[in-house]
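J.: sequence and predicted structure below; questions after.
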Amino acid sequence: MEKLQMGRFKGYSLAHFRKDLLSGLIVGIVAIPLAMSFAIASGVKPEYGIYTTFIAGITISLFGGSKYQIGGPTGAFVPILLGIVLAYGYEDLLLAGLMAGLLLCLMGFFKLGSLIQFIPRPVTIGFTAGIAVIIFTGQIANFLGLTEIEKHENFIANMRELVMHLATINLYNVVIALICLTVILIMPRILPKIPGSLVGIIISTIVAIVFFAGQVPTIGTAYGAIPNTLPQFQLPDITWERIERLIGPAFVIAMLGGIESLLSAVVADGMTKTRHNSNKELVGQGLANIVTPLFGGIPATGAIARTATNIKSGATSPISGVVHGIFVLLVLLLFAPYASHIPLASMAPILMVVAWNMSERHHFMHILKLKSADSLVLIVTFLLTVFTSLTIAVEVGLVLALILFTKQMIDIPTIFKVLPDHSRKNEKMQPYVVNTMHDCPQISIYTMEGPLFFGAAQMFEQTILSTAEPKPNILILRMSKVPFMDTTGEAYFDNIVQEFKGTILVTGLSPRLQSAMKKSGLYDKIGKQYFFEHTGQAIDVALRYLDNTKCIGCQHFAFRECAQLTKGVVQWELPD
């Protein structure tokens, strides 16, 4: 591992460090308001978001599998963490985060990082859009300055709370929120290199202090002063009962953290034309989530927006992520007391903009307009994320996607009865050649395409056994386009071997499929001499198994040899 780590800094120079220093400072400035906002939205104190940013950020950069990944608290975690805090409390959230870190490490050690490619895009877009809705609506109360709002895990219950307390709206709060939102929206057009969220917080805070002192709730009035000291190490109370209670939440944190971090790493690869190590990235994320809770930090993962900012700012190595973490730590130690004056109304627009940007609205609408199976998966995942939980949404979304995919695979015609097309020079096997007047009564040839799995196996058997009328003497199965066969496919193949009263010849079998058939015993049951590399070889052998008396007078002329066979002038010698 040490060799691999050093490889990431090969050829590193002072010029590279200058670029990493600048990009790290820029990302650190972007990360500070987000860290506090995500922590508050997750139901914990803002300083815990700061702790997470510098501890997890440094750890992920040093031990992760992407050179450019920036880790920390993210918006995707907000509804998950808030739900855990409401159901179990902050102390249990720390233990759940630590357990999630262990799970992520195990996922990396067992090389499960590549499994990210098997999560359908409609599922990831669906739950991301659902999370964005939850985050956005969750900030309405702070934006409007509503009081006596009780937070719930259920979306409908939270919306009911907003409606019931609309009369408590604070107009001063709305003014501050609108000022911050306006600055955030116009800054990218005026000064694109300066983080709009930070400028928005500063300007709106100054306005609140000068004109609305004591009229709007602040971080200090809601959570107390932010300490400008290092977090204290504290080992959580680990009991078997707590582990059993929190294994579900820990699994959800690990899965979401793994998905988001690997998606972020893929985005970084696309921007830099590099390639990350997905399993190493999971281990790095795991280590970060093991260490961070020991110092009071909340779960962290790779942050797509901050990683993109890091790359655009000129980062060349993981050093930029380390610089970003150190900068956030220094800001905590030097300026933490001033953060207590930040109005909660200033934090709300930041999260609302984050939610809007992460909503994947363009991709969402594109998939929706397709009106396909993917559209159904998208809608179901989105609605379940909003109205139930992310766990249920992802589980149901994946199962639904699998069912619809299986149905599509079954519906695709993958078995064709074929004969050689004599009008072509290469006499390629084609299904359109077969008809009632042109079909050999003694030899049936079938081309199979696609996996012979549980969804298609029964159709495979029925097609072979039911359409082979009148019953032929020889069955040739062309299997060069069959990538694999599961145990269900194997069982139905075995049924064909037992039910077919004649000789079965198999062509084009891949080494992988041949090995599987040898292990199952099908290879020996059919017979080694009946496996061929090319269909032409199988046809040559099949012609020797014909009942020549049935060929006399036959007018089908399925093969070139039929012209002689129908006259009864050809006699074949059977192969050994």
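T.: On my side now, so go ahead.
J.: for the rest of this, base every contact and every neighbour count on C-alpha atoms.
T.: OK.
J.: do you have the strands of the chain handy? List them.
T.: 71-72, 301-302, 415-417, 419-420, 429-430, 443-449, 474-481, 503-507, 531-532 (DSSP state E).
J.: make CSV out of these and add distance to residue 193.
T.: As requested, the strands of the chain are arranged in CSV below (distance: least, CA to CA, whole Å):
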stretch, distance to residue 193
strand 71-72, 21
strand 301-302, 22
strand 415-417, 59
strand 419-420, 67
strand 429-430, 62
strand 443-449, 54
strand 474-481, 53
strand 503-507, 63
strand 531-532, 66
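J.: can you put those in a markdown table and add distance to residue 339 and mean neighbour count?
T.: A markdown table is the format used below for these (distance: least, CA to CA, whole Å; neighbours: other CA atoms under 10 Å):
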| stretch | distance to residue 339 | mean neighbour count |
| --- | --- | --- |
| strand 71-72 | 19 | 33 |
| strand 301-302 | 24 | 32 |
| strand 415-417 | 68 | 21 |
| strand 419-420 | 79 | 23 |
| strand 429-430 | 75 | 18 |
| strand 443-449 | 64 | 22 |
| strand 474-481 | 64 | 22 |
| strand 503-507 | 74 | 22 |
| strand 531-532 | 76 | 20 |
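J.: take the one below as the second:
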Amino acid sequence: MFQLLLSRSQSLKSDLLSGLTVALALVPEAVAFAFVAGVEPLVGLYAAFMVGLITAAIGGRPGMISGATGALAVVMVSLVATHGVEYLFATVVLMGVLQVLAGVFRLGKFIRLVPHPVMLGFVNGLAIVIFMAQLQQFQFLDPVTGELAWLQGEQMTLMLGMVALTMAIIYFLPKLTKAIPSSLAAILTIVAISIGLDMDLRTVQDVLVDMTGDPVATIAGGLPQFHFPSVPLNLETLKIIFPYALILAAIGLIESLLTLTLIDEITETRGRGNKECIGQGVANVATGFFGGMGGCAMIGQSMININSGGRGRASGISAALFLLAFILVGSSLIEMIPVAALVGVMFMVVLGTFEWASFRLLGRIPTSDTLVGITVAVVTVLTDLAIAVVVGVLMSTLVFAWKHAKNMHFDIEEKDGVKIYKPTGPLFFASIHHFRDQFDPINDPQEVIVDFARSRVSDHSGIEAIDALAERYMKQGKTLHLRHLSPECIKLLHKARKLIEVNVIEDPKYSIADDELG
């Protein structure tokens, strides 16, 4: 059910005004990402409308804004260039199906495995990416050379001045009143000044012309029409689109779930990751059939929405509907908005998104965590989010494994000719070498006991290490006793199973990361 009945802190007025602000910022972003993907501007705008509307209505995170994104566009460009836009639409449909399956099988929970340093790197990296993306608005297409050149003289001065004024309004207005979102007030103020003083400022129309090369480029269009992708329905098509669909689905879900987690922290509420997976999937399936390029959560627009007071589903729904209204009837008004106002809004998003507190953490947190955060940020800027998160999680996993491998230690004692080993700490793939090196089957007495009361076997590597240890002692003709292993350990052991002393009362019970019992 749509959450349109809002609490006091989630007034419909705030959601509608925030939705309007977001819609204004969505236009140049959607057009830019469509250009990156090599498709028409309306393909990006339709994606922003369809994905934004459906995820806002049925997704798992009220207040989060979704639409066409650069992370997906950079993957799409090679597909469009090689096979054409129809294959893109088919890929987006399959991408949506994969995302729905991810939600059905409850894979959204795995976002909890992303460590905090990776989250810091993700946030800081995306803030840098958003900042760098705005710099192209300070450039124009040189009609002589046909290349992008930086604004000069008065145009650059006016641009910088209007950007600064926009940022000042956004910062100071909330100290006076919160009746209207400061970002919306800033955009309207810059538009009024530009028109009233007849300033020569770059507008959304100028951006469209530079991107398309068409002097009459516009965002005007009709309602998106149902369109079945014109591709052969055979195995060859599946071979072409499936790799792209899988990559796009993964990138889309990673970016969406990380953005969801970030908004959870900011709003101190809890989104539903698996529901968001399904919502994103349904939205992309629909978008593919209505001529859109697909999409996922947009951290920049989501931050604009949250900072403007948008908390409920109505904010995302209204943003999508306002965007559709711009396409149908308001294109001429939107195209006259100075890009300086939109750049100023995005610069404030950058300032609010970047975790400045991470600088204060330098020297106060483990060096490994600092390196993980920096690496994720750099990889996000240089490649894409999915690779950055995977790299960060792998680095964190290896650091965790290395640290815990050193946590295993032994107490060794001898009583009445019996040597007792008492390992303490987790026995898993990283600690098995240390575990193995503690034993001396050749010089040990005839009777040896290994007491696992203070140790936990975590994975199949640990099981194999125990089996190998038993084999070493059997080769020496010595008796090995294994105590306090869990019932699951006993089932998984092969060579050492007969050596276990079972104590129903004292033996621990826990699960092992192993597929053999599945």
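T.: Happy to help now that I have it. Since we're looking at a predicted model, the values are computed, not measured.
J.: list the TM-score for the superposed pair.
T.: Here the superposed chains carry a TM-score of 0.78, computed using TM-score structural alignment, normalised by the length of the second structure; 485 aligned residues with a CA RMSD of 3.9 Å.
J.: picking that back up, out of the strands of the first structure, nearest to residue 371 of the first structure?
T.: strand 443-449 (27.2 Å; CA to CA).
J.: give me the contact list for that closest one.
T.: Strand 443-449 of the first structure has contacts (CA atoms under 8 Å, 6 or more residues apart in numbering) with 414-419, 464, 468, 472-482, 542.
J.: which elements pack onto the longest helix along the second structure?
T.: When the second structure is parsed with DSSP state H, its longest helix is helix 235-267. Secondary-structure packing of helix 235-267 of the second structure (3 or more CA pairs under 8 Å, 6 or more residues apart in numbering; DSSP states H and E): helix 70-83, helix 85-104, helix 273-289, strand 296-297, helix 385-405.
J.: quick one: it to helix 273-289, angle?
T.: 130 degrees (axes from the mean of the first three to the mean of the last three CA atoms, to 10 degrees).
J.: and helix 235-267 of the second structure, how far out from the chain's middle?
T.: Per CA atoms, centre = their mean, to the nearest Å, the displacement of helix 235-267 of the second structure from the mean C-alpha position of its chain is 8 Å.
J.: buried residues, it. List them.
T.: By neighbour count on 16 or more other CA atoms under 10 Å, the buried set for helix 235-267 of the second structure is 238, 241-242, 244-264.
J.: again, but for stretch 105-119 of the first structure
T.: 105-108, 113.
J.: just stretch 72-82 of the second structure next, same as before
T.: 72-77, 79-80.
J.: now do stretch 212-228 of the second structure
T.: Quick answer for stretch 212-228 of the second structure (16+ other CA under 10 Å): 212, 217-221, 224.
J.: from these, which ones fall inside helices?
T.: Those of those lying in helices (DSSP H): residue 212.
J.: still on that earlier bit, point out the most buried one among the helices and strands packed on helix 235-267 of the second structure.
T.: strand 296-297 (a mean of 30; mean count of other CA atoms under 10 Å).
J.: mean deviation of it from the first structure?
T.: In this overlay with the first structure, the average offset of strand 296-297 of the second structure from its partner residues is 3.2 Å by mean CA distance after the TM-score superposition for the first structure.
J.: can you check stretch 315-324 of the second structure too?
T.: Following the fit onto the first structure, the mean deviation recorded for stretch 315-324 of the second structure is 4.0 Å by mean CA distance after the TM-score superposition for the first structure.
J.: contact partners for the alignment partner in the first structure of residue 388 of the second structure?
T.: In the first structure, the residue paired with residue 388 of the second structure is residue 393, using TM-score structural alignment. The neighbours of residue 393 of the first structure, taking CA under 8 Å, 6+ apart as the test, are 127, 380-385.
J.: how about residue 137 of the second structure?
T.: Residue 137 of the second structure neighbours (CA under 8 Å, 6+ apart): 207, 339-340, 343.
J.: what's the closest of those to residue 370 of the second structure?
T.: Nearest member of the contacts of residue 137 of the second structure to residue 370 of the second structure, counting by CA to CA, is residue 343, at 30.4 Å.
J.: neighbours of the closest one, how many?
T.: 27 (other CA atoms under 10 Å).
J.: with the one 10 residues further on instead?
T.: When neighbours are defined as other CA under 10 Å, residue 353 of the second structure has 20 of them.
J.: isn't it up against residue 122?
T.: No. Residue 353 of the second structure lies out of contact with residue 122 (CA atoms under 8 Å); the separation is 10.3 Å.
J.: coming back round to it: which one of the strands of the first structure lies nearest to residue 187 of the first structure?
T.: Of all these, strand 71-72 comes closest under CA to CA, at 23.9 Å.
J.: equivalent range in the second structure for that closest one?
T.: Going by TM-score structural alignment, strand 71-72 of the first structure lines up with residues 65-66 of the second structure.
J.: tell me where the stretch 301-450 of the first structure has helices.
T.: 304-312, 319-339, 344-358, 361-370, 373-387, 390-411 (DSSP state H, counting those that start in this stretch).
J.: out of those helices, which is closest to residue 150 of the first structure?
T.: helix 344-358 (15.9 Å).
J.: now do the closest one: which elements does it pack against?
T.: Against helix 344-358 of the first structure (3+ CA pairs under 8 Å, 6+ apart) you get helix 14-41, helix 121-138, helix 140-144, helix 171-190, helix 196-211.
J.: now the last one: buried residues?
T.: This means helix 196-211 of the first structure. Buried residues in helix 196-211 of the first structure (16+ other CA under 10 Å): 196-202, 204-208.
J.: same list (the residues you listed) but as a markdown table, adding distance to residue 401 of the first structure.
T.: A markdown table is the format used below for those (distance: CA to CA, whole Å):
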| residue | distance to residue 401 of the first structure |
| --- | --- |
| 196 | 39 |
| 197 | 38 |
| 198 | 41 |
| 199 | 43 |
| 200 | 42 |
| 201 | 42 |
| 202 | 46 |
| 204 | 46 |
| 205 | 47 |
| 206 | 51 |
| 207 | 51 |
| 208 | 50 |
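J.: which of those sits closest to residue 216 of the first structure?
T.: Residue 216 of the first structure lies nearest to residue 208 out of those, by CA to CA, at 7.4 Å.
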